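Chemist: I'll drop the sequence and a predicted model, then ask my questions.
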Amino acid sequence: MVHESTPRWENCPLPDALEVIGERWSFLILRGAMSGLRHFEEFQSSLGIARNILSNRLTRMVDNGILDRQVMDCDKRRVEYRLTCKGRALGPVMIALRQWAEKWERGAPCTPRLVDRRDRQPVQEVVVLAQDGRRLETADILWIDLAGDDRPQGALRENAPIASVQQIA
């Protein structure tokens, strides 16, 4: 492991992501929404979640822009919850977590299986790829802080001063 200095973690967005979605029921609601559940009653009966907890989690997910709450045109008393673009972007995260659990917690693929809608074949493992398409393992990735660089992370400029480098392991 390379340790030139410890990266400045205060700018790391991972705690923000966990604050928004890092709770068990939120992940299960997200899985349900990705599987086509739309109504409060569908979530409640499918997940077996208490109504007050479900109401709280749905409200938080709407407030955080993961779900959109839409009143039904045909019945103003009914509401639909639909994934936003931000919510749909969590799909690869959900798949990666499921694949991790199948491998490390269950030891085998579980049912229902994740398959490609078109040909019904199992989806491949979610992996991290380099800019050139190479598959990267954890040992191939570095966290870096760019001293005095206001570009987004990963937008390295030529000869940018590197304040710290730490290899993930």
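Modeler: Thanks, I have it.
Chemist: Going by C-alpha atoms from here, please, whenever you check contacts or count neighbours.
Modeler: Will do.
Chemist: can you give me the strands for the chain?
Modeler: Using DSSP state E, the strands of the chain run over 67-71, 79-83, 128-129, 135-136, 142-146, 162-167.
Chemist: Tell me which of these approaches residue 41 most closely.
Modeler: Evaluated with Cα to Cα, the strands of the chain place strand 79-83 nearest to residue 41, the distance being 10.1 Å.
Chemist: mind checking which of the strands of the chain is nearest residue 42?
Modeler: Closest to residue 42 of the strands of the chain is strand 79-83 (Cα to Cα; 10.2 Å).
Chemist: buried residues in the closest one?
Modeler: Across strand 79-83, burial judged by 16 or more other Cα atoms under 10 Å covers 81, 82, 83.
Chemist: try it against this one:
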Amino acid sequence: MEQQLCPRFEKAMELISKRWVGLILFDLLEGPKRFSEMESDLPISGRLLSDRLKLLEKEGIVQRQIYSEFPVRVEYSLSEKGRALEPVIKEIQNWADAYITREEVEVKE
């Protein structure tokens, strides 16, 4: 008997495993950030960061706050839905700390 994956679980895994999404979420756990701060924190192009933030905003995971200052200030933060991922992200970090060696990371780089 073949067991089917839950479509919601599959959607969640597809979203979270999309390249750079995990690192963006991890970065935003520290609190609201400007685009330029995130761009300097992450090894990702501005165009791709913008695409991922739009995707996460559309999914209701990230919220964008525009401040009417001069120049205009835009900050990104995790929504309630995004904050709910914090324990998941922290557990992945714990797992990585316990099971991923420096050598494995250096081989990739």
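Modeler: Nice, I can see it. Note that the structure is a prediction, hence the values are computed from the model and not measured.
Chemist: Contact partners for the residue most central in space within the second structure?
Modeler: Against the mean C-alpha coordinate of the second structure, by Cα atoms, centre = their mean, the closest residue is residue 25 at 2.5 Å. Residues in contact with residue 25 of the second structure, defined by Cα atoms under 8 Å, 6 or more residues apart in numbering, are 78, 82, 89.
Chemist: want to throw those into CSV with distance to residue 50 of the second structure?
Modeler: Below are those laid out as CSV (distance: Cα to Cα, whole Å):
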residue, distance to residue 50 of the second structure
78, 15
82, 17
89, 21
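Chemist: so which of these comes closest to residue 70 of the second structure?
Modeler: residue 78 (24.3 Å).
Chemist: and that closest one, what pairs with it in the first structure?
Modeler: When the first structure is aligned by TM-score structural alignment, residue 78 of the second structure is paired with residue 83.
Chemist: got a list of what the closest residue to residue 85 of the first structure other than its chain neighbours touches?
Modeler: Here the nearest residue to residue 85 of the first structure in space, its sequence neighbours aside, is residue 66; by Cα to Cα, 6 or more residues apart in numbering that works out to 7.7 Å. With contact set as Cα under 8 Å, 6+ apart, residue 66 of the first structure has these partners: 83, 84, 85, 86, 87, 88.
Chemist: please redo it, this time with the cut-off set to 7 Å
Modeler: Applying Cα atoms under 7 Å, 6 or more residues apart in numbering, we find residue 66 of the first structure in contact with 83, 84, 86, 87.
Chemist: So what does residue 69 of the first structure match up with in the second structure?
Modeler: Alignment note: residue 69 of the first structure maps to residue 64 in the second structure; criterion TM-score structural alignment.
Chemist: Isn't that match up against residue 75?
Modeler: Yes. Here residue 64 of the second structure reaches residue 75: they are 5.8 Å apart, a contact under Cα atoms under 7 Å.
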